[in-house]
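S.K.: okay, sequence plus prediction incoming.
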Amino acid sequence: MTVSAEKGYLREIGNLVFHLSLLGLLVAVAVGKLFGYEGSIIVNAGGADSGAVTGFCSSSPASYDSFRPGLAVDGTDLSPFCVQVDGFTAQYSDTGQATAFLASIRYQTGQDVASGRWQSTSLAVNDPLGIDGQRLYLLGHGYSPTFSVRFPDGQVQRRTQPFQPQDSMFTSQGAVKFTDPPGYPADRITEHQLAITGIFAPTAVVHGGIMTSSYPAATDPGVAIDVYQGDLGMEDGASQSVFAIDQDQVSSGKLVRKARTNLAPHESTTLPDGTTVTFDGYVEWVSLQTSYDPAQGWALVFAVLLLVGLMVSLLIKRRRVWYRLRGDGLGHVSVQVGGLARTDQAGYGGEFERLAALAAPDTGPAPGGRRGGARAGGRAEERAVVPVVNESLAHLSDLAFECALAGYIVALVCFGIEFAAHRGGVPTEQEQRSAELRASRRSGGVAVLDRGAATPPAIGRVTDDRRGTAPMWLRFGRAGVVVTVVGFAAHLLSLVTRGLAAHRVPWGNMYEFSAMICAAAVAGFLFVLLRWRTRTVGFFVMIPVVILMYVAQSVLYAAAGTLVPALHSSWLVIHVLAVSLSSGVLMLSGVASVLYLLRSRYERKLAAEREWAEHHLHGVPDAALPDAAGTPGGPEALVTQRSRLAALPSLATLDRLAYRSAIVAFPVFTFAVIAGAMWANVAWGRYWGWDPKETCAFVTWVCYAAYLHARSTAGWRGTRAAWISVLGFVSMIFNLFVINLVVSGLHSYAGLN
């Protein structure tokens, strides 16, 4: 008689929910892109008396500077509303770091337009305004200088034009164009058109004849301008940038520079024909964006279900057990117990032993004077006063960071010495299989197939480590562990004091973000060391940690301070923390995958050498062959001089380390991507916009999803899966640093100038 049972069917339900939710999420995003739209416009804040445009009405795509409709949107059915920007306030720290942005606006919905009623409110970054199913976002700001021109006939024209910021101090560049000069015949107007190009500096400083800004607030504004007269080239219908003039017109001599000067507010310059150009002052402009996405609610629902399904499918283990009872007709019953773990997670071995023990309780003699027996064997944000940075804590944080870096460097050296001087090696996969086969032939019963339950030989230990006789290289390895723990404590102290000094979470710029990733990676290594004692991995884990922390200290360093307004959101705590932790653990997985490839190549080479030796030296007396020490040996002597890679953990250990690290980090990384999309919806009005960092994060997610699928697919385990993991690791590093520091995009919060 056979009885069987199985647990863990909920895993398959979670797997089904994950895939259906992923499909639903893609459909929701597609629907949003099909029927949604985005429009952006630059509006001057106040300054209506200067002729500046201080509002707009969303009645058609022509109302926007830029309009991005979905494929099913023709722009004829936009929900109408009007916005008037009455003022804008920006706050900055002493170092020029922006601390708060706030726009005072009035708006009308479609119903208010008919009655002429205006509603007043404030608009801040990460706090959009909902208007008739649409959302209005504050994205950025800058300065619009105002110029008045008195032409020779006495008539005056006035223009206020937004200039484009060029640096963090808001040194801005632009052009103001006067296309219809009065007092000239119609056929000669183009000969007397006027353009003012140059630099606006809110706090003007001149060095070597070049004007720049030393502070983003307008404490001492000034302009450095060139005044051109002639044909602007705008009559042929070709488009031109609003921030520059057509240089082809200048090169051809149709547009001639008449003056170059620096002006303070209310100062003037006079051209040869008597035209006077006056710098009247400035107003601030704000960049607004309107977003409409009819499927955003469904996208959120499917994203949550995707995460729930992923957690269920990864955490629940499927396992099976069966009992077979056989009688011999004499009253004796034999019970055979078998088990099968249907996932790669360990732990079923212990559970199976408990189930097997229940099959044969010690209750005394069975009928006939004999006991029954069971045989089993085998394996198995509000606006507020900006807090003052605590300089003492900030200095302590920097000092602790330097101590942590120094400790990790020492640990790297210690682990390196141990790895270089390691005696002996871990058995190869072929040797382990041979040993397991011999063991299985000596044992009886039904094997428990628990992939991952068995623990390979410990790494970083020697078999003859007697008390008081540990070799020096082994002591270096132990010292490396101690120094790593001390460095990790200093690392945590650095993060905590950094947060206390700045009165915020300590992951607001690339310096702090890098420190968080390294802390997560070191914490993961210490856990692995405690769990499996794979100490020789420490040398390879510490290499990227030391490099990254050194780069953070020397290149990415930013003094403790307040965050830019774009980061004043509770999503910073959730999104960036999840990215930091998952990235640190995935770094551990990536290192393990690289070592797996190196170890796999070494074992293939070793097997080829052994096969050659056995084939060509068959029959040669053992005494005629020198071994690794130069003394006579057998055919195996020619392959005993193993590479340093022999000290690496076994392929099974490295594969399990890479897989389990990815299993832990992938749900957190998935949550980080979802949280980032939700933050983007709050900040920019869309869940996804194919920003470079968003795109690279998606590529990384796909790589690790493919890796986890490959690990559960026959024929794709081993080297193939390891290469996919390495590809995901490279994509993650590229996304974390190259995208932030080199590629321009919306995620430019590195804290660097």
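M.R.: Right, received. Where do you want to start?

S.K.: contacts and neighbour counts: CA atoms only from here.
M.R.: Will do.

S.K.: ranges for the strands of the stretch 101-250 of the chain?
M.R.: 119-123, 129-131, 134-150, 156-160, 164-165, 172-178, 193-201, 204-207, 210-213, 222-230 (DSSP state E, counting those that start in this stretch).

S.K.: please apply the same query to the stretch 651-753 of the chain.
M.R.: Here the stretch 651-753 of the chain has no strands by DSSP E, counting those that start in this stretch.

S.K.: got the buried residues for whatever helix or strand Arg599 lives in?
M.R.: Assigned by DSSP states H and E, Arg599 falls within helix 577-616. Across helix 577-616, burial judged by 16 or more other CA atoms under 10 Å covers 577-597, 599-600, 602-603, 606, 610, 613.

S.K.: that helix packs against which elements?
M.R.: Counting contacts by 3 or more CA pairs under 8 Å, 6 or more residues apart in numbering; DSSP states H and E, helix 577-616 is packed against helix 510-532, helix 537-554, helix 651-684, helix 719-733.

S.K.: and here is the other one:
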Amino acid sequence: MRTALFLLLLLALAAVPGSLVPQRAADPNGVTQYFADNPSLAPFLDKLQAFDVYTSAWFSSIYLLLFISLIGCVVPRAKHHFDALRAKPPRTPARLSRLAGFERREAPDGIGAVAAIESARKLLRKSGYRVVVFTAPGKNGAGETASVSAERGYARETGNLVFHAALVGILLTVGVGGGYGFSGQRVLVAGGGVFVNTLSAFDSFNPGRFFSEDSLAPYSMKLDQFTATYETKADGAFGQPIDYNAMVTTQERGQAPQTADIKVNSPLRIGGTDVYLLGNGYAPTITVKDPNGKVVFTDSVPFLPQDANLTSVGVVKVPDGLSEQLGMIGFFYPTQATSTTGAFYSTYPDADYPVLTLNVYDGDLGLNGGVPTSVYSLNTDKMKQLTGGSTGVASIQLKPGDSQALPNGLGTISFDTVHRYASLDIHHDPTQGWVLLFAASALLGLLISLFIPRRRVWVKATERADGTLSLEYAGLARGEDPRLLPAVADIAERHSKLLTGATPPETNA
């Protein structure tokens, strides 16, 4: 058991790095950004599997050792407990006066030792004790001696075993069953395209080690509308979000389309997956035309929020259709205002006065080298800045419906409209039901092991040579049992009343 506790502590310590650096399974973009921000440290941490903590060799080793240790703890104890359940309570000690709660009382006249102990046996049996009666002939002219040995609280060890067996079940379920799950992320723009539950449709995807693409249930989902409610009255909380609601239309194979709402902490259950609302933002619809007026790019581009008022940053890449590859870094202000220094900022997260500014670059976007690049970042190492910064040319500034010429006669760009988007996490975990079952079993076992005391109680009747009968009561705690002394006293009191003909009060002592 000490080994299991040590390994459990070690597992908790081993999980700490997973909260200090981004993990590939949960935040692949964060890992990419960490490499960009820490080019010398990140490769060293990667060799230590710091970005894959929960699937690393060292974390898995601790996990497996803990699993083996718990099995090694549960199996011998289960065998010992099974043998104890079949064993009889131990014989009555010769000197009960050395035990806790010892009391000596005199029995009423005319009652023999066997009769007194038989009544004690029935009383203890009714109180939930396992009992066994012992008799012995008297010595030195005294009458016979009889005693009852009683024991209760075996459920305490049963609860303890249930608790540890449930922990083994949780480890097994999470470690093995979790390998059949997956987690994927997808950004859906309101009124935009339809998401189909296929591997290629995810923006990022993190499968379990036993995942098969065939396990993806066929269904589709479209974001019809995204609404956000903000505080507008309370002082000090102006602009704070009150509610987010993503209204979607879903369709499973062979079924009619259905509408549903996805809210924070209120996921949508469909096709064996849970769809969670993780984030939201704005997606300006941008159109780029060549000098002849031909559309070479049009799309609703998701911009990433940077503050509570949803000042957002996004990247537009136009690889084809113009004389040069074009890249733009944009800033979107839902409710634009200007500071005393002339800088733009947003004063409110809703799109009351939306403004889009763009810094334009031309050159090599780096898309032809076969190396994956993030849609949310622009590598300008091989590009020339045409607007903004130190170029002396003002950044492009657009409101919805505005159009403006691109520098160097490259064409025109227009800001058509702006849509809201929702960032969704699509999660499949086949172990949820089993984990809930084992967790409930562990809680139940823990409660039983904490609140059910294990104790032994003895009642001994000795016939003296003068014909009187002496009754002795005592108990022994098998662990912490602060109620042992009152329990022994209560049994002695109830037994005395039973022998005198009075009806003893009902109790569970």
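M.R.: Yep, that arrived. Everything quoted here is computed from the prediction, not taken from an experiment.

S.K.: equivalent range in structure 2 for the helix holding Arg599 of structure 1?
M.R.: Using TM-score structural alignment, none of the residues of structure 2 align to helix 577-616 of structure 1.

S.K.: surely Val248 of structure 2 meets Thr259?
M.R.: Yes: contact status for Val248 of structure 2 versus Thr259: in contact at 5.7 Å, counting by CA atoms under 8 Å.

S.K.: which of the two has more neighbours?
M.R.: Taking other CA atoms under 10 Å, Val248 of structure 2 and Thr259 do not tie; Val248 has more neighbours (20 against 13).

S.K.: list the contacts of the more buried one.
M.R.: For Val248 of structure 2, the contact set (CA atoms under 8 Å, 6 or more residues apart in numbering) comprises Met221, Lys222, Leu223, Asp224, Gln225, Thr259, Ala260, Asp261, Ile262.

S.K.: nearest to Leu22 of structure 1, of the helices and strands packed on helix 577-616 of structure 1?
M.R.: helix 651-684 (11.5 Å; CA to CA).

S.K.: all helices for the stretch 201-350 of structure 1, in order.
M.R.: Ranges of helices within the stretch 201-350 of structure 1 are 247-251, 296-315, 348-358, based on DSSP state H, counting those that start in this stretch.

S.K.: check the offset of the second one from the chain's centre.
M.R.: Remark: helix 296-315 of structure 1 is offset 20 Å from the chain centroid, using CA atoms, centre = their mean, to the nearest Å.

S.K.: and if you look at the last one?
M.R.: In terms of CA atoms, centre = their mean, the centre of helix 348-358 of structure 1 is found 42 Å from the chain centre.

S.K.: what's the match for Tyr187 of structure 2 in structure 1?
M.R.: One correction, residue 187 of structure 2 is Val, not Tyr. Checking TM-score structural alignment: Val187 of structure 2 goes with Ile42.

S.K.: what do you get for Asp243 of structure 2?
M.R.: So, by TM-score structural alignment, Asp243 of structure 2 is matched to Ala100.

S.K.: and the helix or strand hosting that match against structure 2, how far off on average?
M.R.: Here Ala100 of structure 1, judged by DSSP H and E, is contained in strand 98-108. Compared with structure 2 after fitting, strand 98-108 of structure 1 has a mean deviation of 1.9 Å; criterion: mean CA distance after the TM-score superposition for structure 1.

S.K.: are any of the contacts of Val248 of structure 2 buried, and which?
M.R.: Neighbour-count burial (16+ other CA under 10 Å) applied to the contacts of Val248 of structure 2 gives Met221, Lys222, Leu223, Asp224, Gln225, Asp261, Ile262.

S.K.: among those residues, which are in strands?
M.R.: Met221, Lys222, Leu223, Asp224, Gln225, Asp261, Ile262 (DSSP state E).

S.K.: closest to Leu20 of structure 2 out of the residues you listed?
M.R.: For these, the nearest to Leu20 of structure 2 is Ile262 (30.0 Å; CA to CA).

S.K.: now do the contacts for that closest one.
M.R.: Asn245, Ala246, Met247, Val248, Leu268, Val275, Tyr276, Leu277.

S.K.: in structure 1, which of those residues remain in contact?
M.R.: Here is what carries over to structure 1 from these, by both residues aligned by TM-score structural alignment, their matches' CA atoms under 8 Å: Asn245, Ala246, Met247, Val248, Leu268, Tyr276, Leu277.

S.K.: and the third one, how many neighbours?
M.R.: In terms of burial, Met247 of structure 2 registers 19 neighbours under the definition other CA under 10 Å.

S.K.: ok, the second one next?
M.R.: Under the neighbour criterion other CA under 10 Å, Ala246 of structure 2 is assigned a count of 25.

S.K.: skipping adjacent residues, who's closest to it in space?
M.R.: The spatially closest residue to Ala246 of structure 2, leaving aside those adjacent along the chain, is Phe226, at 4.6 Å (CA to CA, 6 or more residues apart in numbering).
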